[in-house]
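>>> The sequence isn't on hand, but the structure is:
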């Protein structure tokens, strides 16, 4: 179990580790934790440690239980101004996978990293359920 002073880690399989590091640090506010590219790097943002595993990394090796998922898994990043983030990322040429979706908990949009992994940018609604994702 992770203690409050440790990172929660998520592994993304990527086909180009330096491109992934550049994407997450340039566009989403992550900082490099370790970077023994081209096989692997990890970047951090707050308590999230994102493990970026390239084709040559041990994390990218198939295991007997590997099966394709539904494609809905993603990291969820809270932003203060979704419209400003969308404008900034569009200007930078970032790929979007959805339009803005609004619900009782706030508004969200999906983008992809260079390998096609999903990232949800979420702006909470004001009120008692502000941190609840809409989906």
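Sure thing, it's come through. In this text, all values refer to a predicted model and were calculated from it rather than measured experimentally. Residues are numbered from 1 along each chain as shown.
>>> rest of the way, CA atoms for contacts and neighbours
Fine.
>>> The residue nearest to residue 102 when sequence neighbours are not counted: neighbour count?
Nearest residue to residue 102 in three dimensions, chain neighbours excluded: residue 108, at 6.5 Å (C-alpha to C-alpha, 6 or more residues apart in numbering). For residue 108, the neighbour count with other C-alpha atoms under 10 Å is 25.
>>> Check it against this one:
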């Protein structure tokens, strides 16, 4: 039986595994980070492709999430000196180490996903139709 988290967190000079795992969870927490990582695990994406692939995400939020993931060393960003500029995002080698975790999640979902109730998506901003003008034509 593996040791419990508590057994790994006590003692002088020992690594506090509970705190370390909280740091690990924080890397992937956020409304969109796991979905972004899932997509980038498949292939390299351009910014516009990522935005189209994630329904409901705003440009601002995608930019913020990608910047955080780049700062954490999970995503690399390549800017090409072209007009218009082209920017590509891909997982770093460090992030590729999460591949087995994603494979395990895929296997779990294949087995149990049908038993999970479908929830309506409330992500991102909803598009609001512009109000019609009150100008009367004569």
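Yep, that arrived. These figures come from a predicted structure and were not determined experimentally.
>>> Superposed, how do the two chains score by TM?
TM-score of the superposed chains, computed with TM-score structural alignment, normalised by the length of the first structure, equals 0.29; 64 aligned residues with a C-alpha RMSD of 4.3 Å.
>>> what packs against the one helix or strand the residue nearest to residue 102 of the first structure maps to?
Under the criterion of DSSP states H and E, residue 108 of the first structure resides in strand 106-112. Under the contact criterion of 3 or more C-alpha pairs under 8 Å, 6 or more residues apart in numbering; DSSP states H and E, strand 106-112 of the first structure touches strand 101-103, strand 118-124.
>>> returning to that earlier point: my read: the residue nearest to residue 102 of the first structure touches residue 85, true?
No: using C-alpha atoms under 8 Å, residue 108 of the first structure is not in contact with residue 85; the gap is 10.9 Å.
>>> so what secondary structure elements neighbour the helix or strand encompassing residue 67 of the second structure?
Element membership for residue 67 of the second structure (DSSP H and E) is helix 59-71. Packing partners of helix 59-71 of the second structure (3+ C-alpha pairs under 8 Å, 6+ apart): strand 75-80.
>>> Residues contacting the strand it packs on, please?
Strand 75-80 of the second structure is contacted by residues 66, 69-70, 85-92, 95 when judged by C-alpha atoms under 8 Å, 6 or more residues apart in numbering.
>>> can you put the residues you listed in a markdown table and add neighbour count and distance to residue 112 of the second structure?
Listed next are the contacts of strand 75-80 of the second structure as a markdown table, based on neighbours: other C-alpha atoms under 10 Å; distance: C-alpha to C-alpha, whole Å:
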| residue | neighbour count | distance to residue 112 of the second structure |
| --- | --- | --- |
| 66 | 21 | 30 |
| 69 | 20 | 29 |
| 70 | 17 | 32 |
| 85 | 8 | 43 |
| 86 | 13 | 39 |
| 87 | 15 | 37 |
| 88 | 16 | 34 |
| 89 | 19 | 31 |
| 90 | 23 | 29 |
| 91 | 26 | 27 |
| 92 | 16 | 30 |
| 95 | 18 | 26 |
